[in-house]
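Q: can't give you the sequence, but here's the structure:
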């Protein structure tokens, strides 16, 4: 059976179930597993010999937390990550993830340092917006998305390309002043838990990560998840998720 693409409501319900008393996962666990999957997807797509310098662009929410975790794992995979994190989340979890990255000597830059970091990168990990994003795009991310879209650097997006609708896919974007914001087209996408409706027509290299979904939950939501090979945390999906 074909892999199921889920909408925003189902994605939120699955997350809530995983972190419920019955699911028993903590957000720390899920973020760690998701970030590890993202790092492995990047490593499988962009070899360290040619793409060692990774700019990890993190938003202030859970998507950014996945990016912080991924940056740490990429460091241990012998990559040289730099974190762009202009609006750090205020929760203790995000502060600890950022501290863990700094303890490894991973550089963290703000919006002023973003252009030079983008110029010096071999590949970009887009962990800015997740499936809860709704336009318009607020500063400073309006300029960041345009810069990424206009750059020649390859991009790996986490879960859904930043700025895309979780159900609509690629969409026209504006900032809070009504000015147009460019839309990114990543070379690689890693969906987490299950692919989202907005990525149904995505044509680049597509990975699925999230080797933690309980069998009964996957069955109830009819996710029809593929088997992960060996001990990998990611599995590559064929076009349109046809298995």
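A: Good, I have the coordinates. Keep in mind that this is a model prediction, so the values were computed, not measured. Numbers count the residues shown, from 1 in each chain.
Q: going forward, measure contacts and count neighbours with C-alpha atoms only.
A: Fine.
Q: And for residue 118, the neighbour number?
A: 23 (other C-alpha atoms under 10 Å).
Q: part of a strand, is residue 68?
A: No: counting by DSSP: H, G, I helix; E, B strand; the rest coil, residue 68 is not part of a strand but helix.
Q: so how far is residue 9 from it?
A: When distance is defined by C-alpha to C-alpha, to the nearest Å, residue 68 is 26 Å away from residue 9.
Q: let's bring in a second one:
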């Protein structure tokens, strides 16, 4: 199964429509995104494969998705920890942090040591709005993730990748190919460069929204919020 990709501009417009027309709040969209990420982790790396999950969060909405995912993972019985080097200033992110602190989920400072001991990593640094070169400290963070011997799930796009053009030609991220990728709402064009396990998450879109943006409604199974789909660089994408 392959799905139509959506550009970064249309992805931003879709989110705006959901909030201004569809009645959704940013909190709700982030909660659903983080829930989808957590379910993808469960399918890829169940707790019996190792409970230590390192969630690396950026300063924007992608990082917020990671914070929500960490909370759900704690409830599932994992032992998540969060690396959040540049925290979002929005009050929403502060509340998400408090929710994790009340669950005793640690926010770590020594990323290098945590990377050596984790069983699995969630890359929630940058999403569809990323563009340009990586700024400190994220270049070094991506470089370390890229060379680590740990499976990675990237949220919406592998961090450092151009949303349209894929991985950078050189520097941090040039050889970054995470084990798994979860596309939220719809795949982004960079998925055409991706080789690995690919999931879709976004079981809340309505037919009018998908029709407006020419998207497909995947056939999610049971109560799952995610669905594993193929990557077809020659097809619909």
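A: Good, I have the coordinates. Quick caveat: nothing in here was measured; it's all calculated off a predicted structure.
Q: picking that back up, and residue 68 and residue 9 of the first structure? Which one has more around it.
A: Using other C-alpha under 10 Å as the criterion, residue 68 of the first structure and residue 9 rank with residue 68 on top: 31 against 11.
Q: In contact with that one, which residues?
A: When contacts are counted by C-alpha atoms under 8 Å, 6 or more residues apart in numbering, residue 68 of the first structure touches 35, 56, 58, 83, 97-98, 101.
Q: now do residue 212 of the first structure
A: Going by C-alpha under 8 Å, 6+ apart, residue 212 of the first structure touches 33, 193.
Q: So what does it match up with in the second structure?
A: By TM-score structural alignment, residue 212 of the first structure lines up with residue 204 in the second structure.
Q: Where do the strands of the second structure begin and end?
A: With DSSP state E as the criterion, the second structure has strands at 52-57, 79-83, 120-124, 152-155, 180-184, 197-201, 226-229.
Q: how about these, which one is nearest residue 16 of the second structure?
A: Minimum separation from residue 16 of the second structure across the strands of the second structure (C-alpha to C-alpha) falls at strand 180-184, 14.7 Å.
Q: So the corresponding residue of the second structure for residue 189 of the first structure versus residue 44 of the second structure, what's the distance?
A: By TM-score structural alignment, residue 189 of the first structure lines up with residue 181 in the second structure. Per C-alpha to C-alpha, residue 181 of the second structure is found 10 Å from residue 44 of the second structure.
Q: if I pick the spatially most central residue of the first structure, what's in contact with it?
A: For the first structure, the residue nearest the mean C-alpha position is residue 158 (1.8 Å; C-alpha atoms, centre = their mean). When contacts are counted by C-alpha under 8 Å, 6+ apart, residue 158 of the first structure is found next to 38, 63, 125-127, 130, 189-192.
Q: Equivalent analysis for residue 163 of the first structure, please.
A: Residue 163 of the first structure is in contact with 129, 133, 135, 137, 145, 170-171, 173, 183-184, counting by C-alpha under 8 Å, 6+ apart.
Q: What is the nearest of those residues to residue 5 of the first structure?
A: Nearest to residue 5 of the first structure out of the contacts of residue 163 of the first structure is residue 170 (C-alpha to C-alpha; 15.5 Å).
Q: Return the residue of the second structure aligned against the closest one.
A: Aligned by TM-score structural alignment, residue 170 of the first structure pairs with residue 167 of the second structure.
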